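1. got a predicted model here, sequence first, then my questions.
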Amino acid sequence: MEAKIKYGRLIETHAHYNLSAFNSNRKELILDLHDMGVERIVIPAIGYESNFDMREKFDKDADYDGIIYYTAGVHPKFVCRLEWDSRYSRTERRELSIAPMIVPLEWDENKDSHMRAFLKDEQTVAVGETGLDYSTFPDNELMKAVQKEFFIRFIGYANKYKKPVVLHIRPFTEKDSAGRLSYIDNRVFTDAIRILKENPIQHGAVMHCFNSSKAVAQEFMAAGVEHFGIGGAIGERASDEFVEMVKWLPLGMLLIETDAPYQKYSIDAPSPVTSETMYQVVARIAEIKNMDPEFVREAAYRNAKRFYNLS
């Protein structure tokens, strides 16, 4: 479908338009975004079942042809199921620090077969989301072990099927009263970097929703990561060290994303977040780098097209 481009062409490198937040206006919104200039949209898998759900929502409608693409995988938060003790309410569990029982996702031959089929599909442009997420239970060793197992498994899929990888690496953090990060537990970065060095990614990787420092970015670059997804985190709540990282980041490593419906650019931004936010992100990055916004936008467009091998 040919866009009527209003705001300049971009590729949304990470948005979840299959989620229920968009049930009321999904098609109208996506086609309106296409007219704005959002030429293509990459929708990453979250839970295992989302790999099917995405295709059920988009593959049967020809109006999405040439617009919607997928990644295949399982988000690290969904490689385990949490089973809570029903004898206690949520408040009681929090007050008593009662942890859930961790039930790993069983990866059998059927799931493996489906994943391989997804990865052979031309609309599947990457593997992911995959990685490590210690944001909720940073000291649960079973959960961390299962996440590491799946992370290595999906790197293997990516290398076999010659796909890039969408990395979700999220630390445990604390925020101050203004919503700014006040503490980051860097153990997840250490674990992820070790896995990447021991299991090299062969066809490219992007750090999805990156909002950390130049030093952390350089560590991941040394482990083979060549792209960083920048979204709403660069808005009004961005830390000084994140702004400095974006100022330093080589333009050829930049990808623009929104993680729609998540990651607001500002506290009072409307919900759900949509890909229109990318234009704010481009403008902010251009301001930080003291560059022409059109130059930044076009570079981000070319980077996304090349990274996802979109002809």
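-> Sure thing, it's come through. Numbers count the residues shown, from 1 in each chain.
2. drop to CA atoms for contacts and neighbour counts, all remaining ones
-> OK.
3. for the stretch 201-311 of the chain, what spans make up the helices?
-> Counting by DSSP state H, counting those that start in this stretch, the stretch 201-311 of the chain has helices at residues 214-222, 240-248, 277-289, 293-307.
4. quick one: distance of the second one to the chain centre.
-> In this case it means helix 240-248. Centre-to-centre, helix 240-248 and its host chain are 20 Å apart (CA atoms, centre = their mean, to the nearest Å).
5. ok, residues contacting it?
-> Taking contacts as CA atoms under 8 Å, 6 or more residues apart in numbering, the residues outside helix 240-248 that touch it are 211-214, 217, 234, 285, 288-289.
6. could the helices of the stretch 201-311 of the chain go into CSV alongside mean neighbour count and distance to residue 47?
-> Converted to CSV, those look like this (neighbours: other CA atoms under 10 Å; distance: least, CA to CA, whole Å):
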stretch, mean neighbour count, distance to residue 47
helix 214-222, 17, 25
helix 240-248, 17, 29
helix 277-289, 20, 25
helix 293-307, 19, 23
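7. wait, which of these is closest to residue 206?
-> Of all the helices of the stretch 201-311 of the chain, helix 293-307 sits nearest to residue 206, with 8.7 Å by CA to CA.
8. quick check: angle from that closest one to helix 277-289?
-> 120 degrees (axes from the mean of the first three to the mean of the last three CA atoms, to 10 degrees).
9. what residues does helix 293-307 touch?
-> By CA under 8 Å, 6+ apart, helix 293-307 touches 8-11, 13, 164, 204, 251-256, 282-283, 285-287, 311.
10. another structure for you, compare them:
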Amino acid sequence: MIITDTHTHLYSEAFDEDRAEMIHRAIDANVKRFFIPAIDSTYTASMLQLEKDFPEHVFLMMGLHPTHVKENYKDELAHVEAQLAARSFYAIGEIGIDLYWDKSTLDIQIEAFRYQIHLAKQYQLPIVIHCREAFDEIFEVLEQEKSDDLYGIFHCFTGNLEQAQKAISYNMKLGIGGVVTFKNGKIDQFINQIDLKHIVLETDSPYLAPKPYRGKRNESSYIYKVLEKLAELYQMSADEVAHITTENSKAIFGI
């Protein structure tokens, strides 16, 4: 059984004291593939080092996270573009809109999101979307930009059934993580109405640890709790869910 964590911030400062041990724990638990989203230019060196340390397991994305779209966002987008020109990545991400922390930057968040979608099309890469309190705004951009060459993952999906179906209609897989195990997460109430071919697994570690680790630092080995919950909801074996979701990740990332 090979499990793929399609979204994990392994370079996070939360892992500075035990990063290698934490990654080996996950590998020993059959989590063999880690897809690493970018945040901003300050993390690029750490991401590249991570890839150097675990070349068979770590696959990098490049992008500007919406919460880091600030006054210098054009410089940050130039950095993203320079990185894409210099070497290969597996996705543009994580990108999108976040209105939980700062609504005042909505206009430049939309501009940065749209710009990076165009980069994804240029480089024939998937996008990995971050959406927080911004479904309407995200869908509006996707509606305007939709095309056969726009596809990817709706990371950390926390919407309802209608929003799930809408995301899928834009060629997006749903990234399902620890929230599916939460008592009040609500995803568990409808997710089995979505064909598993549209689902990928993720942790978003060090954030959003699943039960029974909720409130603690998340790590990629904890993805097995997400796997177990989906196996229960879909009434399938964990092996089947791991296989299907890993194949789905291959279809998105091309590896």
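-> Right, received. Where do you want to start? No experiment lies behind these values; they were computed from the predicted model shown.
11. could you dump the helices of the stretch 201-311 of the first structure into TSV and include distance to residue 140 of the first structure?
-> Putting these into TSV (distance: least, CA to CA, whole Å) gives the following:
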stretch	distance to residue 140 of the first structure
helix 214-222	23
helix 240-248	28
helix 277-289	35
helix 293-307	34
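12. mind telling me what element the aligned partner of residue 112 of the first structure in the second structure is part of?
-> Under the alignment (TM-score structural alignment), residue 112 of the first structure pairs with residue 78 in the second structure. If you go by DSSP states H and E, residue 78 of the second structure is part of helix 73-86.
13. buried set for that helix?
-> Buried positions in helix 73-86 of the second structure, judged by neighbour count with 16 or more other CA atoms under 10 Å: 73, 76-77, 79-80, 83-84.
14. what's it packed up against?
-> Contacts defined by 3 or more CA pairs under 8 Å, 6 or more residues apart in numbering; DSSP states H and E place helix 73-86 of the second structure against helix 106-122.
15. can you name the element that comes right after the helix it packs on?
-> Next element after helix 106-122 of the second structure (DSSP H and E): strand 127-132.
16. by how many degrees do the following helix or strand past that following strand and helix 106-122 diverge?
-> On the C-terminal side of strand 127-132 of the second structure, the closest following helix or strand by DSSP H and E is helix 135-145. Here helix 135-145 of the second structure points in a direction 40 degrees away from that of helix 106-122 (the same axes, to 10 degrees).
17. now helix 135-145 of the second structure: which residue numbers in the first structure?
-> Counting by TM-score structural alignment, helix 135-145 of the second structure pairs with residues 189-199 of the first structure.
18. contacting residues around that stretch?
-> 131-132, 148, 152, 155, 169, 171, 216, 219-220, 223-224.
19. that older thread, to residue 21 of the first structure, which of the helices of the stretch 201-311 of the first structure lies closest?
-> helix 277-289 (16.1 Å).
20. mean deviation of the closest one from the second structure?
-> Compared with the second structure after fitting, helix 277-289 of the first structure deviates on average by 1.0 Å (mean CA distance after the TM-score superposition for the first structure).
21. read off where that helix ends up in the second structure.
-> Taken onto the second structure by TM-score structural alignment, helix 277-289 of the first structure occupies residues 222-234 there.
22. do you know how far the equivalent of residue 111 of the second structure over in the first structure is from residue 161 of the first structure?
-> Aligned counterpart of residue 111 of the second structure in the first structure: residue 149 (TM-score structural alignment). Going from residue 149 of the first structure to residue 161 of the first structure by CA to CA, to the nearest Å gives 19 Å.
23. ok, residue 142 of the first structure next?
-> 29 Å.
24. repeat that for residue 219 of the first structure.
-> From residue 219 of the first structure to residue 161 of the first structure the distance is 26 Å (CA to CA).
25. over to residue 103 of the first structure?
-> Taking CA to CA, one finds residue 103 of the first structure at 29 Å from residue 161 of the first structure.
26. if I pick residue 89 of the second structure, what's in contact with it?
-> So residue 89 of the second structure contacts 59-62 (CA under 8 Å, 6+ apart).
27. for the first structure, which strand is longest?
-> strand 124-133 (DSSP state E).
28. now do it against strand 165-170, angle only.
-> Orientation check (the same axes, to 10 degrees): strand 124-133 of the first structure against strand 165-170 gives 20 degrees.
29. ignoring the adjacent residues along the chain, who's closest to the aligned partner of residue 181 of the second structure in the first structure?
-> Using TM-score structural alignment, the partner of residue 181 of the second structure in the first structure is residue 235. Leaving out its chain neighbours, the residue that sits closest to residue 235 of the first structure by CA to CA, 6 or more residues apart in numbering is residue 265, at 4.7 Å.
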